[in-house]
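Student: Sequence first, predicted coordinates after that:
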Amino acid sequence: MERIPLRDRQGLTEEEFLQTYDPSIFVRPSVTVDMLIFTVVDKQEENYRKLPNKSLKLLLVKRGVHPYLGQWALPGGFVTHDESVDDAALRELRSETNIDNVYMEQLYTWGEVNRDPRTRVVSCSYMALVDSTSLELKAGDDAADARWFDLTYSLHDEKRTTQGNDAANEYLVKMTFSNDTIILDATVKVMEKKTGKSSRIESDLIESNGIAFDHAKMIQYAVKRLRNKIEYTDIAFNLMPELFTLSELQQVYEVILGKELLPAAFRRKIAGMVTETDQFTKDAGHRPARLFRFNPNWRFI
């Protein structure tokens, strides 16, 4: 039976409509991708007998072009007409930082009208977790420099209100980004609102010193998302080498969550996610500790 094509109010079939469609009817915004690349590394300890603490780091690039020339931003760039946003994210990551073949997931879409002084820009942000010891970092394209920054993240002035079925939670997030020679900081105001069964989260950039565009808002959102995901997924293992101790793994969880964990409870939580090996650490001054590896089949146990 021959299928009769549907016609719209003007009597056009879809093929006829597409032949006459004028894409200039709507002003098309530019689309960019921005990558939030996190890693966890050992802090330097003067006492070699003490286990090293961990530090959460974020990759930033120094802008070599206008706007925000000389300020630090997330790696990223514009999406071309003939590529997907995922392909654009991978391309920009390679060209600006020399990083390739890492875990990456789309995080959020940012579409405020005036977020870029050049033109209307919608940005798709991506989050990635990497083992930085296996990477060779190198700036390129319009990035003048690329560096890892220690990231501290703290909540302040939290205010909770409830009225009937409505609830609101408002707080400030203060972040500091530092390395051997540079210190940057930013403050983001977060407003979480719940009305009946619907909820909404809004954020305002209160202060940003040295961080370009609205990237401080992206970073705040990414850290919160990372803290949520680490509780119920295996995302943290993207930060680990092939072999690791349970103490090292616990330190990674603690630095991301921003709090200490009870060792016994932590080991029960991740028991199915790891596989014991017959290998041990050989660090001078430390008692040998058993090494483990990630169990990719943990969800099926």
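Tutor: Perfect, thanks for sending it. Here the structure is a predicted model, which means the values were calculated and not measured.

Student: contacts and neighbour counts: CA atoms only from here.
Tutor: Noted.

Student: residues of stretch 127-139 that come out buried?
Tutor: Residues of stretch 127-139 classed as buried: Met127, Ala128, Leu129, Val130, Asp131, Ser132, Leu137, Lys138, Ala139 (neighbour count, 16 or more other CA atoms under 10 Å).

Student: Comparison target, given below:
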Amino acid sequence: MAGVPSIDHDPASYDRPAVTVDLVLMSIVDRAPVVLLMRRPIEPDLGKWALPGGFVRIDESLDDAARRILRDKAHMADAYIEQLYTFGDLDRDPRARVITVTYFALLPPDRFGDALKSSPDLTLAEIIVPWADETGGPVEVTDDSGPVALAFDHAAILGLAMLRLRGKLNYSTIGFALLPETFTLRALQDVHEAILGATLNKPAFRRRMLEKGWIEPTGIRETGASFRPAELYRLRTDF
């Protein structure tokens, strides 16, 4: 048709960016948020810590790539992971134009035991959030030796993961993924305080959790407590 610009639908006429998958696998240890990192064995950023990740193969879906990386690089047999966000800044990888799709999971700390034992190039590092508002931004990461320099834009990826997690904590049951099947209200508050980076009023927090209707008492009390054992709760099965 006259006056209508032609549109080239031939894929070969376009540049082809590479696609990777990165995994944000988080937990709570000693009342602090932590993330699983792997030491990079190659350039760029040789020796730096990074989120477990890798390139998507031409014959696999994004979900299949995420499960492969979970198995081969994070050394975890299975976990419920879901897409978090896609990062595509032009200069995020000096090798080429690389777009990464990040997957996210919250896991109890005992789920990382076998992975950490299987590879000296894996570590759980503490996440330090330097911002308190809703705008977010990159976070800092530290381990027993001090601050950890992250590869690529992984500090920004972790920052978005923390921002999303804080945002979802009040209206979803996402935080319960960090708890065993039965837990005390004290343990539940510890999880919320670790994620939010703030101390919460104990009576107000417990009242709010009970009013939400998410949890129910088990009628069982914890064992091994020094003082009066606290009652154990569980997430309701209809949530």
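Tutor: Received, thanks. Remember, it's a predicted structure, so these values are computed and weren't measured experimentally.

Student: what's the TM between chain one and chain two?
Tutor: Once the chains are laid over each other, their TM-score by TM-score structural alignment, normalised by the length of the second structure reads 0.87; 229 aligned residues with a CA RMSD of 2.3 Å.

Student: on that earlier part again, now flag whichever of the buried residues of stretch 127-139 of the first structure is closest to Ile99 of the first structure.
Tutor: Leu137 (6.7 Å; CA to CA).

Student: Alignment lookup: the closest one to the second structure.
Tutor: Under the alignment (TM-score structural alignment), Leu137 of the first structure pairs with Ala115 of the second structure.

Student: What residues does its match make contact with?
Tutor: Ala74, His75, Met76, Leu122 (CA atoms under 8 Å, 6 or more residues apart in numbering).

Student: Return the residue of the first structure aligned against the first one.
Tutor: For Ala74 of the second structure, the aligned position in the first structure is occupied by Thr97, per TM-score structural alignment.

Student: The second structure: strands as residue ranges?
Tutor: 18-29, 32-39, 49-50, 53-55, 82-87, 98-106, 122-128, 140-143, 146-148, 182-183, 215-221, 231-235 (DSSP state E).

Student: Any buried residues in the fifth one, and which?
Tutor: Along strand 82-87 of the second structure, the positions that meet the burial threshold by neighbour count (16+ other CA under 10 Å) are Gln83, Leu84, Phe87.

Student: Please report the distance of the first one from Pro33 of the second structure.
Tutor: Distance from Gln83 of the second structure to Pro33 of the second structure, counting by CA to CA, to the nearest Å: 20 Å.

Student: Can you report how many residues lie near Arg9 of the first structure?
Tutor: 6 (other CA atoms under 10 Å).

Student: Please apply the same query to Ala216 of the first structure.
Tutor: Using other CA under 10 Å: Ala216 of the first structure sits among 26 other residues.

Student: do Asp78 of the second structure as well
Tutor: Around Asp78 of the second structure there are 11 residues (other CA under 10 Å).

Student: do you know how far it is from Arg228 of the second structure?
Tutor: Applying CA to CA to Asp78 of the second structure and Arg228 of the second structure gives a distance of 37 Å.

Student: do the same with Asn201 of the second structure
Tutor: Taking CA to CA, one finds Asn201 of the second structure at 21 Å from Arg228 of the second structure.

Student: Could you do Val139 of the second structure as well?
Tutor: Val139 of the second structure is 39 Å from Arg228 of the second structure, by CA to CA.

Student: higher neighbour count, those two?
Tutor: When Val139 of the second structure and Arg228 are compared for neighbours, Val139 comes out ahead with 19 against 10, by other CA under 10 Å.

Student: Please identify the residue in the first structure that aligns with that one.
Tutor: Under TM-score structural alignment, Val139 of the second structure pairs with Met175 in the first structure.

Student: doesn't Tyr153 make contact with that match?
Tutor: Yes. Counting by CA atoms under 8 Å, Met175 of the first structure touches Tyr153, with 4.7 Å between them.

Student: need the contacts of Ala115 of the second structure in a markdown table with distance to Arg221 of the second structure and neighbour count, can you?
Tutor: Formatted as a markdown table, the contacts of Ala115 of the second structure follow (distance: CA to CA, whole Å; neighbours: other CA atoms under 10 Å):
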| residue | distance to Arg221 of the second structure | neighbour count |
| --- | --- | --- |
| Ala74 | 35 | 25 |
| His75 | 35 | 19 |
| Met76 | 32 | 19 |
| Leu122 | 36 | 23 |
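
Student: Most widely separated two among the residues you listed?
Tutor: Counting by CA to CA, the most remote pair of the contacts of Ala115 of the second structure is Met76 and Leu122, 11.6 Å apart.
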